[in-house]
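In: one predicted model, sequence on top.
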Amino acid sequence: MGTTHQTETGQATHWSGGAGRAWVTAQALLDPMFKPFEDLLVARIGAASAQRVLDVGCGTGSTTLAVARQLGERGHCLGADVSAPMVAAARARAEQEGSAARFILADVQTHAFEPASFERIISRFGVMFFDNPVQAFENLLRAASSDAELAFIAWRSAADNPFMTTAERAAAPLLPNLPVRRPGAPGQFAFADRQRVDSILEDSGWLGIDIQPIDVQCSLPENQLIDYLTQLGPVGLCLQEADQHTRKQVVETVRSAFDPYVHGADVHYTAACWMVCA
């Protein structure tokens, strides 16, 4: 849900600035929204004998912590992210929970992981932001044991996910500086093209590539919808700099655009994603 035109260095700056702070603030909203995806990844861990797991783009740590709970004392789970505020939040959550999960501030595209140190590498919406994805997945392959599995979830296209672009489509006439999404550029929908994802993984040396579409029913409370649309994504970032009049106009316009998704006290939408394994 971030902008889509950062370089990798720009991504670290981007996610350690306003975007990262917004995700920390919205953690209590986002974790339940994306829990269905977390559950899918945790179930894969539960069905395997993996004891050493790496969570790529771990954010504020929800999935990493869930995997650590699944592994128990037998396991080791490490979360990595480029966002300083999100890693700090994840570490605080782990300490509060008494979890053995660890978190590092690192760009997995270049980080010197110990070779062959992970039996499972997972990611929930954390692999679409690489400036050089082949390099990133090559580096992850070096960190993987010989029989390791890679399993990640990424968004399909913007066209397949109208809920995710409702705010920016509605706000565009009112926010002339709203960033334009560029197909294939680092960002939420960078892995929309199935063939591109397959080529990235093949070129980086992964084998047994399996890419399956999944359509997941998600929801959030209607009373948190204003927080969602004003804090996150391109519109949320633009509103951080907007004057009060513009902000009021945007909020009213965008909130109305979400009416088709509101059903009583809840907002329901379908998330169209890829489940990718290799």
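Out: Now that the structure is in, tell me what you want to look at. Quick caveat: nothing in here was measured; it's all calculated off a predicted structure. Numbers count the residues shown, from 1 in each chain.
In: C-alpha only now, for contacts and for neighbours.
Out: Noted.
In: roughly how far apart are Gln188 and Leu229?
Out: 16 Å (C-alpha to C-alpha, to the nearest Å).
In: go on, Gln51?
Out: Distance from Gln51 to Leu229, by C-alpha to C-alpha: 38 Å.
In: the two: which is more packed in?
Out: Each of Gln51 and Leu229 has its neighbours counted (other C-alpha atoms under 10 Å); Leu229 has more, 23 against 17.
In: helix or strand for that one, which one?
Out: Using DSSP states H and E, Leu229 maps to helix 225-231.
In: what helices or strands is that helix leaning on?
Out: Counting contacts by 3 or more C-alpha pairs under 8 Å, 6 or more residues apart in numbering; DSSP states H and E, helix 225-231 packs against helix 233-239, helix 244-257.
In: Phe130 contacts Gln188, doesn't it?
Out: No - between Phe130 and Gln188 there is no contact under C-alpha atoms under 8 Å: 10.9 Å.
In: would you state the strands of the stretch 51-200 of the chain in chain order?
Out: Assigned by DSSP state E, counting those that start in this stretch, the stretch 51-200 of the chain shows strands spanning 52-56, 76-81, 102-105, 118-124, 144-155.
In: and the second one with strand 118-124, angle?
Out: Pointing back at strand 76-81 there. 40 degrees (axes from the mean of the first three to the mean of the last three C-alpha atoms, to 10 degrees).
In: what's the angle from strand 76-81 to strand 52-56?
Out: 10 degrees.
In: again with the last one
Out: The directions of strand 144-155 and strand 52-56 differ by 40 degrees, with the same axes, to 10 degrees as the criterion.
In: who's sitting farthest from the centroid in this protein?
Out: His245 (31.6 Å; C-alpha atoms, centre = their mean).
In: what about versus this one:
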Amino acid sequence: MSQIQPQPPAQTVSAEDWANERGQKWCDQLSAMEATLDPVDAPLIDALQLDRPLRIAEIGCGGGGTTLKILRNAPAGSSVHGIDISPALVEKARTRAATETGDIAFHIANGERAPAPAGPYDRLVSRFGIMFFDDPEAAFSNLSSWLAPGGRIAFAVWGPPPQNPWMTSLREAVVQVMEVPEPDPDAPGPFRYAGGEKLLGLLKAAGLRDLEVRDWRGTIPLGGGVPPEAAVDFAFSAFSLGDLLAEADAAVSADVRRRLTQRYAQHETDGAVHMDAHVHIVTGTRPD
């Protein structure tokens, strides 16, 4: 078994990473990433309860795909803002929104400490953007201040790793051929709030009420619906463990690729890899 030293804990990605290399990497894979995560958008937008003209902000908006969907689903007269820490992703989002006729804007800001760019907001939404704060207590307290009294949140976070094989299959293939550290469950990363209770406690401490967790279970089309070999390329490019594989011996990388291709092939239907996913959609309100 091969070993690379030194290494950071696998699947640990900080806000600073997103502002720089990780944000650029997401930008480079934007079409495939948005197509992969597309099934989560509808239940998340539904949880926002867009029942009248509203001021809405998406935290960690990335390249703006979900922000644009929110604008198109919101009642006329709504204002929608996308917030992200990555300049590359915000620039991409602004370019995509240039032809939109509705009230939409994108801002470079860190929700952990920045004031609301144009608040207060009636709705705050995030699709997998709240798990990477360096100081989550401060972050959720700050985001609560962005909300108008009576305002509502809808945050999507990943459920337990065993119920998200679309994401964990790469790690399972890697650990068969090389040693990697166990991820720190309390560090910034995709499964930080997999249990749900930790996030509920943070949101309650931030002053939010009427908190509820609804689970969404479905299938994720890797790379937007591509065959196993292309899905492996997507995983190597999109997931943080791909950075370790880029440093590994070529034979190790090839072994992981072979194992992962075999795994993905078991989930191929009509030329596309679809794998199970489990998402917590957490809602709550700021008291009047």
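Out: Everything's here; your move. No experiment lies behind these values; they were computed from the predicted model shown.
In: work out the TM-score between the chains.
Out: Here the superposed chains carry a TM-score of 0.88, computed using TM-score structural alignment, normalised by the length of the first structure; 272 aligned residues with a C-alpha RMSD of 2.4 Å.
In: list the contacts of the residue nearest the centre of the first structure.
Out: Nearest residue to the geometric centre of the first structure (C-alpha atoms, centre = their mean): Phe125, 2.9 Å. Counting by C-alpha atoms under 8 Å, 6 or more residues apart in numbering, Phe125 of the first structure touches 57, 152-155, 188.
In: before we move on, what about Ala171 of the first structure?
Out: Contacts of Ala171 of the first structure (C-alpha under 8 Å, 6+ apart): 235, 250, 253-254.
In: cool, and Glu8 of the first structure?
Out: Taking C-alpha under 8 Å, 6+ apart as the test, what Glu8 of the first structure contacts is 129-132.
In: repeat that for Gln249 of the first structure.
Out: Leu174.
In: mind listing what's buried along the lengthiest helix in the second structure?
Out: Determined from DSSP state H, the single longest helix within the second structure is helix 30-47. Neighbour counts over helix 30-47 of the second structure (16 or more other C-alpha atoms under 10 Å) mark 30, 32-37, 39-41, 44-45, 47 as buried.
In: Trp216 of the second structure: which of the residues you listed is nearest?
Out: Val40 (7.9 Å; C-alpha to C-alpha).
In: which one in the first structure is aligned with the closest one?
Out: Residue pairing (TM-score structural alignment): Val40 of the second structure is matched to Phe37 of the first structure.
In: quick one on the thing from earlier: now the strands of the stretch 51-200 of the first structure as TSV including distance to His263 of the first structure?
Out: As requested, the strands of the stretch 51-200 of the first structure are exported to TSV (distance: least, C-alpha to C-alpha, whole Å):
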stretch	distance to His263 of the first structure
strand 52-56	34
strand 76-81	35
strand 102-105	38
strand 118-124	27
strand 144-155	24
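In: and those strands as a markdown table, adding mean neighbour count and distance to Ala19 of the first structure?
Out: Listed next are the strands of the stretch 51-200 of the first structure as a markdown table, based on neighbours: other C-alpha atoms under 10 Å; distance: least, C-alpha to C-alpha, whole Å:
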| stretch | mean neighbour count | distance to Ala19 of the first structure |
| --- | --- | --- |
| strand 52-56 | 24 | 18 |
| strand 76-81 | 24 | 13 |
| strand 102-105 | 21 | 16 |
| strand 118-124 | 25 | 17 |
| strand 144-155 | 21 | 19 |
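In: let me know the closest of the contacts of Phe125 of the first structure to Thr4 of the first structure.
Out: The closest of these, once distances to Thr4 of the first structure are taken by C-alpha to C-alpha, is Gln188, at 6.9 Å.
In: report the contact partners of that closest one.
Out: 1-4, 125, 128-129, 154-155.
In: quick one: map Met275 of the second structure onto the first structure.
Out: So, by TM-score structural alignment, Met275 of the second structure is matched to Tyr269.
In: my guess is its match contacts Cys218, does it?
Out: Yes - the criterion here is C-alpha under 8 Å, and Tyr269 of the first structure meets it with Cys218 at 5.5 Å.
In: thinking again about what came up before, which stretch among the strands of the stretch 51-200 of the first structure comes nearest Leu178 of the first structure?
Out: Using C-alpha to C-alpha, the strands of the stretch 51-200 of the first structure put strand 144-155 closest to Leu178 of the first structure, at 20.9 Å.
In: which residues does that closest one contact?
Out: Contacts for strand 144-155 of the first structure (C-alpha under 8 Å, 6+ apart): 37, 41, 115-128, 188-189, 191-192, 271-278.
In: hang on, the earlier thing: so which strand or helix has the match of Met275 of the second structure?
Out: strand 266-277.
In: packing partners of that strand?
Out: Short answer (3+ C-alpha pairs under 8 Å, 6+ apart): strand 266-277 of the first structure packs on strand 144-155, strand 210-221.
In: give me the mean deviation of that strand from the second structure.
Out: When the second structure is superposed, strand 266-277 of the first structure averages 1.1 Å from its matched positions, counting by mean C-alpha distance after the TM-score superposition for the first structure.
In: quick one: residues contacting the equivalent of Ser253 of the second structure over in the first structure.
Out: Aligned by TM-score structural alignment, Ser253 of the second structure pairs with Arg247 of the first structure. Taking C-alpha under 8 Å, 6+ apart, we find Arg247 of the first structure in contact with Leu239.
In: 10 Å instead, please
Out: 174-175, 230, 236, 238-241, 253 (C-alpha atoms under 10 Å, 6 or more residues apart in numbering).
In: ok, so what distance separates it from Glu168 of the first structure?
Out: Distance from Arg247 of the first structure to Glu168 of the first structure, by C-alpha to C-alpha: 13 Å.
In: what do those two both touch?
Out: 174-175, 236.
In: please indicate which of the residues you listed are buried?
Out: So, of these, 175, 236 end up buried under the neighbour-count rule (16+ other C-alpha under 10 Å).
In: in CSV: the shared contacts of Arg247 and Glu168 of the first structure, plus distance to Pro85 of the first structure.
Out: Formatted as CSV, these follow (distance: C-alpha to C-alpha, whole Å):
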residue, distance to Pro85 of the first structure
Leu174, 30
Leu175, 27
Gly236, 17
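In: from the shared contacts of Arg247 and Glu168 of the first structure, pick the one nearest Leu141 of the first structure.
Out: Looking across those and measuring by C-alpha to C-alpha, the closest to Leu141 of the first structure is Gly236, at 35.1 Å.
In: please pull up the equivalent of the closest one in the second structure.
Out: Match for Gly236 of the first structure (TM-score structural alignment): Gly242.
In: thought that match was touching Lys25?
Out: No - the pair Gly242 of the second structure and Lys25 does not pass the contact test of C-alpha atoms under 10 Å, sitting 11.2 Å apart.
In: what sits against Ser16 of the first structure?
Out: Here Ser16 of the first structure is in contact with 10, 22, 81-87 (criterion: C-alpha under 10 Å, 6+ apart).
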